[in-house]
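> Sequence first, predicted coordinates after that:
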Amino acid sequence: MAVKALKAPPAPAFDPWDVAFGAAIMNDYVFRGVTQSNHKPSVAAYFEPRFNVNKDLQFYFGVAGESISFANRAAAEIDVYGGIRPTFGAFAFDIGVWGYLYPGGTCQYGAANAFNGGLTDSAGRPLSAECLGNALTNANTMKKDVSFFEVYGKGTYTVNDNWSFGVTEFYTPSFLNSGAWGNYTSVTGKYTAPSTIFGSSGVGMYVSGEFGRQWFGTTDSFYGTAAFPNGIHYADYNTWNVGIGFTYKVFTLDLRYSDSNLSKGDCSVFTGAFNASVGTAPITGNNPAGNSSNWCGATGIAKLSVDLTAMTNLK
């Protein structure tokens, strides 16, 4: 008796669209070694539609938000970004543009340490009454609008299931709308423990770290001082972080140490911290009041996040 051959079931249709989204809560929002939340808790969320041309090429666009505490009193950071993620074997790349928006800011003008040619902005226009009426008591300075964008490229080499290494590069023509170009480069590494390390519990673990350097150009005259009326050069600095993370299903708990080599005086100049102390740092051409801030020093970060994708978690 002949046996009738059975047809193989049809392959599932390839759906190129996916959406990633998630949220997080952390005790401190730190960006390149500098707190963005005055060392206070912060919440974050993101939404990222993706289009997969094939398994090795993806286009994406995203919107994210974080709560912050800036010297200009902006309370939120809104990120709008997009790019392309090609993969070639063990090499994965990510190339795109990232916009940082800070709505709700109010100009803070420290007349004691800003000398830009008769209280004018970078275009020579008189500063508004709002700006002059909101001088910080420590004489630090920050524009109302500090929104800016960066172009970036990232590369990751996956050695095996446990080890991966990467490099990042970010560039902006005007960091925090200061007029100073900014360039950030870093190297990263990550070790992912075998899935069996916690038995069948489903808990995963990783250890990761990053070492980066941030370079700057010269600001516009809004941030000028008596010694440098046309603008100041923010101090270049190194930053590093190392941490351990635990994963369970869609949850990640990341415990991290972050630091930089920015002095407290240079930190005050760079951040314009509203709570910087006066006269406790060396007086320099960039920092004529001797202000000092701890916004750039060593800190511990605990972050609990949830990350999902529609194709994986909502089917």
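Looks like it arrived, so ask away.
> only C-alpha atoms for contact and neighbour calcs from this point on.
Will do.
> ranges for the strands of the stretch 151-300 of the chain?
For the stretch 151-300 of the chain, applying DSSP state E, counting those that start in this stretch gives strands covering 163-172, 182-192, 203-216, 237-248, 251-260, 299-309.
> here's the one I want to compare it with:
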Amino acid sequence: MLRKSLLAGVVAAVLSAPAMAADVAAPLAAPAASPWDLAFGAKLMSDYNFRGISQSARGPAFSAYAEVRYNWLYAGAAYWTTKLPTRPIGEIDLYAGIRPVIGDLTLDFGLMYYLYTPERQFRTDIVTPPGALAGVWTPRNTDFLEVYGKAGYDITPQLNVGGALYYAPNWLGTGASGLYAEANAKYKLPNDFAISGAVGHYWLGTTSVFGAGNDFNIQDYLYWNAGVSWTYKDVVTLDLRYHGTNLTTQQCFATTGDYRGVLTGAGRSNWCGHSVVATLSVDLQYSKLPLR
């Protein structure tokens, strides 16, 4: 009887040992990565240049943004300081879209709403200051909606090429359509440097808000940029970039309604001319913060 009891105890211990060992040695499962994330940042610029045209009257500007992400989906808002003829406190961009990543290909499809508030229509037809040009120079409201599609492809770990297409049915509230197409490329250099550039073309339609005899066809134009950047730990970036368009100073004035060209009577604007812009930006991502 004693022998049977001892044998049963040994057998039970042997059979239970692997299970106990497995329980002790089993690695803890890593927590699943959250599909949610938050990106946010800010930048200082010597000039806010938007597709070749200054939005800050060739002066310094500031921008900040925040973007919520869920897998491929995203939505965000950005604020830019401006100095425009309608005198808004700045530009507020509200946007949302989907950003699929398929191997080395990144796609981006979305909507952007440009909000300028509060605005005052810039006109000198009722009261014309001495030496100024008389006329109505802006719509009452320059807010507008734009749809876009972008693509970028990593040919090598260092070289990325891409393209983008943007369409606005009511560009800057003028009633004219705006279609912008761009090709771009970026090449990573050693020591976190990179060179990049883009060439784009804007096709702009005819205004419909100024009344019979005052509406006009907005000049199409070619835009290009090229620059060098340095990034520290994927967070801080210093960028020095040359921007240029093929618009003359008279064409630029007709496109922008530059208040200085109106008030001086010159009928010209340098907002679309050749310029070099320095930008210091900080970009953070919640999932990559070391102390979150």
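Structure received. Worth saying up front: this structure is predicted, and the values here are computed from it rather than measured.
> between the strands of the stretch 151-300 of the first structure, which gets nearest to residue 109 of the first structure?
Among these, strand 203-216 comes nearest to residue 109 of the first structure, with 21.6 Å by CA to CA.
> Could you point out which of the strands of the stretch 151-300 of the first structure sits nearest residue 275 of the first structure?
Nearest of the strands of the stretch 151-300 of the first structure to residue 275 of the first structure, taken as CA to CA: strand 299-309 at 17.2 Å.
> in the second structure, what residues pair with the closest one?
The aligned range for strand 299-309 of the first structure in the second structure is 275-285, by TM-score structural alignment.
> Just give me the neighbour total for the residue mapped onto residue 166 of the first structure from the second structure.
By TM-score structural alignment, residue 166 of the first structure lines up with residue 162 in the second structure. Residue 162 of the second structure has 18 neighbouring residues, counting by other CA atoms under 10 Å.
> Would you mind measuring from residue 95 of the first structure to residue 103 of the first structure?
26 Å (CA to CA, to the nearest Å).
> quick one: which of those two has more around it?
A count of neighbours by other CA under 10 Å puts residue 95 above the other of residue 95 of the first structure and residue 103, at 19 against 16.
> Quick check, the more buried one in contact with residue 87.
No. With contact defined as CA atoms under 8 Å, residue 95 of the first structure and residue 87 do not form a contacting pair (11.5 Å).
> Overlap of the contact sets of these two?
Counting by CA atoms under 8 Å, 6 or more residues apart in numbering, residue 95 of the first structure and residue 87 have no contacts in common.
> just to revisit the earlier point, and for the match of residue 166 of the first structure, nearest residue in space, chain neighbours not counted?
Nearest residue to residue 162 of the second structure in three dimensions, chain neighbours excluded: residue 152, at 4.1 Å (CA to CA, 6 or more residues apart in numbering).
> Could you find the counterpart of that neighbour in the first structure?
Alignment note (TM-score structural alignment): residue 152 of the second structure maps to residue 156 of the first structure.
> count of neighbours near residue 7 of the first structure?
Neighbour number of residue 7 of the first structure under other CA under 10 Å is 6.
> now do residue 17 of the first structure
Applying other CA under 10 Å, we find 15 other residues in the vicinity of residue 17 of the first structure.
> show me what contacts it?
Residue 17 of the first structure sits next to 49, 50, 51, 52 when contact means CA under 8 Å, 6+ apart.
> Distance-wise, check the second one relative to residue 75 of the first structure.
It stands for residue 50 of the first structure. 29 Å.
> try the first one
Distance from residue 49 of the first structure to residue 75 of the first structure, counting by CA to CA: 26 Å.
> Over to the last one?
Relative to residue 75 of the first structure, residue 52 of the first structure is positioned 35 Å away (CA to CA).
> my read: residue 232 of the first structure touches residue 224, true?
Yes. Counting by CA under 8 Å, residue 232 of the first structure does reach residue 224; the two are 5.8 Å apart.
> Run a quick neighbour tally on the aligned residue in the first structure for residue 240 of the second structure.
Matched by TM-score structural alignment, residue 240 of the second structure corresponds to residue 255 in the first structure. By the criterion of other CA under 10 Å, residue 255 of the first structure has 17 neighbours.
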